[in-house]
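Undergrad: need coordinates for the below:
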Amino acid sequence: MLKLNVPDMTCGHCVGTVTKAVKSVDSSAAVTVDLPSKIVTIETTADASKISQAVETAGYANKAA
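TA: Below you'll find the predicted structure:
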């Protein structure tokens, strides 16, 4: 399981964009977003750095939570 802190995530559109970015790396990933805390929890077998890079490419800074 991977947890990312995504401080720029502020709305439902952001949640969708971040989720889409994660799914572009691992389409079977289970993505749970807690918008108030800005934490994205991802159950995946993909490399964490690839997930983080995809989220960053989508326009959202992130770091391990």
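Undergrad: okay, CA-based contacts and neighbour counts for the rest of this
TA: OK.
Undergrad: next SSE after the longest helix along the chain?
TA: Assignment by DSSP state H gives helix 12-25 as the longest helix of the chain. The first helix or strand that comes after helix 12-25 along the chain, using DSSP states H and E, is strand 30-34.
Undergrad: for comparison, sequence B:
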Amino acid sequence: MQQQFTVTGMTCGHCEAAVTRAIKQTDQAAQVKIDRAQNLVQVDSTQPREALAAAIREEGYTVAA
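TA: Model prediction:
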């Protein structure tokens, strides 16, 4: 299922890698696309939305939507 999150606090490639790693720890098969300039994270995953959002928050980023 395709899901989109607005994630603030990503300022560099390391941030993108941290968010991707957090999502992949929740779902190893997830496909992740990040548009840092737009603060968008698109995830194709079978995991519940809240589980993915929680993983991103645990890395220290704010999930707005």
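Undergrad: kindly provide the TM-score of these chains.
TA: Once superposed, chain against chain, the TM-score is 0.94 (TM-score structural alignment, normalised by the length of the first structure); 64 aligned residues with a C-alpha RMSD of 0.7 Å.
Undergrad: got the buried residues for the longest helix of the first structure?
TA: Within helix 12-25 of the first structure, the residues that count as buried by 16 or more other C-alpha atoms under 10 Å are 14, 15, 17, 18, 19, 20, 21, 22, 23, 25.
Undergrad: can you list contacts of the helix or strand harbouring residue 55 of the first structure?
TA: Assessed by DSSP H and E, residue 55 of the first structure sits inside helix 48-57. Residues external to helix 48-57 of the first structure that are found in contact with it (C-alpha atoms under 8 Å, 6 or more residues apart in numbering): 2, 4, 18, 21, 22, 24, 25, 61, 62, 63.
Undergrad: now for those residues: which two are most distant?
TA: Using C-alpha to C-alpha, the two most remote members of the contacts of helix 48-57 of the first structure are 24 and 63, lying 18.5 Å apart.
Undergrad: and residue 33 of the first structure, how many neighbours?
TA: 20 (other C-alpha atoms under 10 Å).
Undergrad: can you check the one 3 residues further on too?
TA: Summarising burial for residue 36 of the first structure: neighbours were counted as other C-alpha under 10 Å, giving 10.
Undergrad: who's in contact with it?
TA: Residue 36 of the first structure makes contact with no residue, according to C-alpha under 8 Å, 6+ apart.
Undergrad: against residue 35 of the first structure, how distant is residue 11 of the first structure?
TA: In this view, residue 11 of the first structure and residue 35 of the first structure are 7 Å apart by C-alpha to C-alpha, to the nearest Å.
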